[in-house]
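Enquirer: What shape does this take:
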Amino acid sequence: MASFTVPSKHDRKVIVRHKMVGMAVFDDQFLCSDDMELFAVAQKIKAIHGGAVPGQLRLWLNSVEPNCIVRHFGQTLREAFMLDSKIELPVPADSDGSQTAQVTVYYDFDPLGENCALLNAHLTPINTAKSQKA
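Expert: Here you go, the predicted structure:
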């Protein structure tokens, strides 16, 4: 028989589902505590991509809409998703007696700026006056 408990607000675990906008192949999830900051969530997503991520990471909470974009990366998951304000019904507890919430974070990478030599559209032509003199 399953045990039921109402967890305290400080022992909640969160399953963070992260989904890259337009690329379902990168969809994944990880388990953390609800006091993890959104900055740490972004760093974890970057680490999953190998750590060498160009540009900045943009995050959205629950859906990709202008009013859902993350602007304050210092918020905890509890604050950002308002986990304390949700109605807490008795739910099946994990083996250690804690409750697991589930949230979804969408993300995308900002495009590289013009300072990238490989993507710079303003390269000098190969046939310059100096190369013609030589």
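Enquirer: alpha carbons only for contacts and neighbour counts from here, please
Expert: Will do.
Enquirer: top helix in the protein by residue count?
Expert: Assignment by DSSP state H gives helix 38-48 as the longest helix of the chain.
Enquirer: quick one: buried residues of it?
Expert: Judged by neighbour count (16 or more other C-alpha atoms under 10 Å), helix 38-48 contains these buried residues: 38-39, 41-42, 45-46.
Enquirer: tell me which residues of the helix or strand that that helix is followed by are tucked away?
Expert: Per DSSP states H and E, the first helix or strand lying C-terminal to helix 38-48 is strand 57-61. If you call a residue buried by 16+ other C-alpha under 10 Å, then strand 57-61 has these buried ones: 57, 59-61.
Enquirer: counting contacts, what elements does strand 57-61 pack onto?
Expert: strand 100-109 (3 or more C-alpha pairs under 8 Å, 6 or more residues apart in numbering; DSSP states H and E).
Enquirer: angle of the longest helix of the chain against strand 100-109?
Expert: Here the directions of helix 38-48 and strand 100-109 differ by 70 degrees (axes from the mean of the first three to the mean of the last three C-alpha atoms, to 10 degrees).
Enquirer: compare with the first, here's sequence two:
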Amino acid sequence: MVLAVVAGLVAVLTITAWVLATNRRSPAPDPATPEGTVLLYLLAVAEDDDATMIKLLDPSLECSAPLPDFYQTPPASLSVASIKTTGDAATVVVDITEGSGGPFDLYEHEETFELIRNGSGWLITGEPWPVFACK
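Expert: Coordinates of the predicted model:
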């Protein structure tokens, strides 16, 4: 009987922890930081929001709407791997997982984003994934 009560309590605690973990909201990315700018850009990529993407890209890339269709399935998960800031330049490395969600249909890759300071914010420059080039 005691074992059944303990097992039931463990099950309830496990379910409660899972519900809390899945309902936790991440803070909104801060566009005043290099990593926040990259995350906002990648969210715009996932939502196919050309206007927001272009706003976060360096104007010297000469990108305009509509941007090319990049892929069939938006990223499943994003994780900032590293951030390096030197003066008015920054490099943000992001681990990206793409796929439709099946265990054998996932593709993981690392992308590096170069940024330049623009007033109080940052702009993505270089050849950013998945746009690479607009000219």
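Enquirer: so what number do they get for TM-score?
Expert: Overlay of the two chains. TM-score (TM-score structural alignment, normalised by the length of structure 1): 0.27; 63 aligned residues with a C-alpha RMSD of 4.8 Å.
Enquirer: returning to that earlier point: using a markdown table, lay out the buried residues of helix 38-48 of structure 1 together with distance to residue 32 of structure 1.
Expert: As requested, the buried residues of helix 38-48 of structure 1 are exported to a markdown table (distance: C-alpha to C-alpha, whole Å):
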| residue | distance to residue 32 of structure 1 |
| --- | --- |
| 38 | 12 |
| 39 | 13 |
| 41 | 9 |
| 42 | 13 |
| 45 | 13 |
| 46 | 16 |
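Enquirer: and of those, the nearest to residue 26 of structure 1?
Expert: When those are compared for distance to residue 26 of structure 1 (C-alpha to C-alpha), residue 45 comes out closest, at 9.9 Å.
Enquirer: residues touching the nearest residue to the closest one once chain neighbours are set aside, list them.
Expert: Excluding the flanking residues, the one nearest residue 45 of structure 1 by C-alpha to C-alpha, 6 or more residues apart in numbering is residue 18, at 7.8 Å. Taking C-alpha atoms under 8 Å, 6 or more residues apart in numbering, we find residue 18 of structure 1 in contact with 27-29, 45, 104-107.
Enquirer: and if we set it to 10 Å?
Expert: In this structure, residue 18 of structure 1 makes contact with 24, 26-30, 41-42, 45, 59-62, 103-107, judged by C-alpha atoms under 10 Å, 6 or more residues apart in numbering.
Enquirer: ditto for residue 16 of structure 1
Expert: 28-34, 41, 77, 101-105.
Enquirer: still on that earlier bit, the longest helix of structure 1 - contacts with which helices or strands?
Expert: With contacts taken as 3 or more C-alpha pairs under 10 Å, 6 or more residues apart in numbering; DSSP states H and E, helix 38-48 of structure 1 sits against strand 13-20, strand 23-33, strand 57-61, helix 77-80, strand 100-109.
Enquirer: thinking again about what came up before, of the contacts of residue 16 of structure 1, which is the nearest to residue 130 of structure 1?
Expert: Comparing the contacts of residue 16 of structure 1 against residue 130 of structure 1 with C-alpha to C-alpha places residue 41 closest, at 51.2 Å.
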